[in-house]
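Peer 1: Give me a model of this one.
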Amino acid sequence: MDEPRRAGDEDLHITPCGDQVEHALTDDCVCGPAKEMCTDAAGATTGWLTVHHSLDGRESIEHLNHEPTQEK
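Peer 2: All right, here's what the predicted structure looks like:
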């Protein structure tokens, strides 16, 4: 399971557990993380969510094992 870690008061980083490297809680982490602005119900910016990618390829395996849902 991924673990959330805070880098600052308004930043939340999601990092893979047990990966090949210790992820830097920065935008220039070696994994090339994706960053998304978070807003409240009124649309005001509340901070940033940064999702780090694993370097052991688990996303590829998870994608292959995922079965698409059937729409009814």
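Peer 1: alpha carbons only for contacts and neighbour counts from here, please
Peer 2: Fine.
Peer 1: How about E10: what's its closest non-neighbour residue?
Peer 2: G47 (4.4 Å; CA to CA, 6 or more residues apart in numbering).
Peer 1: compare with the first, here's sequence two:
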Amino acid sequence: MSGQWLAKQTGGNEVHVAPLDDLLVRDLTDLCPCGPTPSPSPMGDGSDGWVYTHHSLDGREAAE
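Peer 2: Predicted coordinates:
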């Protein structure tokens, strides 16, 4: 467990935040087996975007 996270823009209006070196290889989509939590996020042009926060399987959120 590294405790590090990846933030990656995967589409024009989507950003995925996922744990690195976790017990699961991530699918940076909303269909990832970890059940990412979507949150609306306003974009600079006034449109709505989404931030998908992926959940770790190694429990790092409890230690952070």
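Peer 1: still on that earlier bit, quick check, the residue nearest to E10 of the first structure in contact with T39.
Peer 2: Yes: when contacts are counted by CA atoms under 8 Å, G47 of the first structure is listed as touching T39 (7.2 Å).
Peer 1: Between those two, which is the more surrounded one?
Peer 2: Per other CA atoms under 10 Å, whichever of G47 of the first structure and T39 has more neighbours is G47, with 16 against 12.
Peer 1: What residue in the second structure is paired with that one?
Peer 2: Alignment note (TM-score structural alignment): G47 of the first structure maps to G49 of the second structure.
Peer 1: Check how far the helix or strand hosting that match sits from its aligned residues in the first structure, on average.
Peer 2: Using DSSP states H and E, G49 of the second structure sits within strand 48-53. On superposition with the first structure, the mean distance recorded for strand 48-53 of the second structure (mean CA distance after the TM-score superposition for the first structure) is 1.0 Å.
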